[in-house]
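Engineer: I would like the atomic coordinates for the input below:
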Amino acid sequence: MSQLIQHSHDASLASCLLDELDRRVKLAELCMNHALEQQCWDLVQRYRREVLVVRAEIRRRLNSLEDVPGHVGTRLAEWTDRAVGSW
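Structural biologist: Sure thing, here's the model as predicted:
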């Protein structure tokens, strides 16, 4: 049952826009901090997992964007270094 819920959760992440994912991370961090203040360790772990999963999805998407030819991103220096050497 928990695998079904996790799969459903992952599928819902895949359909979210990056702005929504960012909002979910911020909300999970806020909830985690509140749970820390209340010393509710089960909730802290739950929200920490949520933060890690959503951040991983964001990172996965940004990395896949950077792999697209011609994409301007953090790997631009790598691309321009090769392009300059080929001129």
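Engineer: switch to C-alpha atoms for all contacts and neighbour counts from now on
Structural biologist: Noted.
Engineer: which ones are touching residue 58?
Structural biologist: Taking CA atoms under 8 Å, 6 or more residues apart in numbering as the contact definition, residue 58 lies against 18, 21-22.
Engineer: okay, now the nearest residue to residue 45 once chain neighbours are set aside: neighbour count?
Structural biologist: Residue nearest to residue 45 in three dimensions, not counting chain neighbours: residue 32, with 7.9 Å by CA to CA, 6 or more residues apart in numbering. By the criterion of other CA atoms under 10 Å, residue 32 has 23 neighbours.
Engineer: wouldn't residue 32 be in contact with residue 48 here?
Structural biologist: Yes. The pair residue 32 / residue 48 is scored as a contact, 6.5 Å apart, by CA atoms under 8 Å.
Engineer: tell me which residues of whichever helix in the chain runs longest are tucked away?
Structural biologist: Looking only at the chain and at elements set by DSSP state H, the helix with the highest residue count is helix 41-66. Of all the residues in helix 41-66, those buried under the rule 16 or more other CA atoms under 10 Å are 43-44, 47-48, 50-51, 53-55, 57-58, 66.
Engineer: another one to check against the first:
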Amino acid sequence: MTDIAITEARNHLETIVDTAHREREPVFLTRRGIRVAAVIDSAELERLREAAEELEDIRAVDLAWEEMEQTGQTPIPWEDVKRDLGLT
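Structural biologist: Model prediction:
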């Protein structure tokens, strides 16, 4: 991983973007030695966003199962759902 001061990054933006894209590693921008932002490859950002959405979905399912266990509810069979929606 690469760290570069924002003041220096202004003069090397093209190189920073090329590095992030080519190496698929973030280039961290720093202010007073503290990381404040990152330049990453757009495909990597999309992959991370998709992974985050998947994790949110998994967490939502886990919470739904926990709620059903706490309330004593049972899931509705998929065949019933399809029938009620007119999909069968």
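Engineer: TM-score of the superposed pair?
Structural biologist: Here the TM-score for the pair of chains, by TM-score structural alignment, normalised by the length of the first structure, is 0.35; 37 aligned residues with a CA RMSD of 2.5 Å.
Engineer: doesn't residue 36 of the second structure lie inside a strand?
Structural biologist: Yes. Residue 36 of the second structure forms part of a strand when assessed by DSSP: H, G, I helix; E, B strand; the rest coil.
Engineer: excluding chain neighbours, what is closest to it?
Structural biologist: The nearest residue in space to residue 36 of the second structure (CA to CA, 6+ apart) is residue 30, at 5.5 Å.
Engineer: tally of neighbours for that neighbour?
Structural biologist: Residues near residue 30 of the second structure, counting by other CA under 10 Å, number 18.
Engineer: does it fall in a helix, a strand, or a coil region?
Structural biologist: Taking three-state DSSP as the rule, one finds residue 30 of the second structure in the strand state.
Engineer: looking at it, it is touching residue 6, isn't it?
Structural biologist: Yes. Under the criterion of CA under 8 Å, residue 30 of the second structure makes contact with residue 6 at 5.7 Å.
Engineer: spatially, which residue comes closest to residue 24 of the first structure, not counting chain neighbours?
Structural biologist: Nearest one to residue 24 of the first structure, counting by CA to CA, 6+ apart, is residue 54 at 7.4 Å.
Engineer: so who does residue 48 of the first structure touch?
Structural biologist: So residue 48 of the first structure contacts 28-29, 32 (CA under 8 Å, 6+ apart).
Engineer: one more: residue 9 of the second structure?
Structural biologist: Going by CA under 8 Å, 6+ apart, residue 9 of the second structure touches 16, 29.
Engineer: look up how far residue 3 of the second structure lies from it.
Structural biologist: 10 Å (CA to CA, to the nearest Å).
Engineer: which residues do those two both contact?
Structural biologist: Taking CA under 8 Å, 6+ apart as the contact rule, residue 9 of the second structure and residue 3 both touch residue 29.
Engineer: now residue 44 of the first structure, nearest residue through space, not along the chain?
Structural biologist: residue 32 (5.0 Å).
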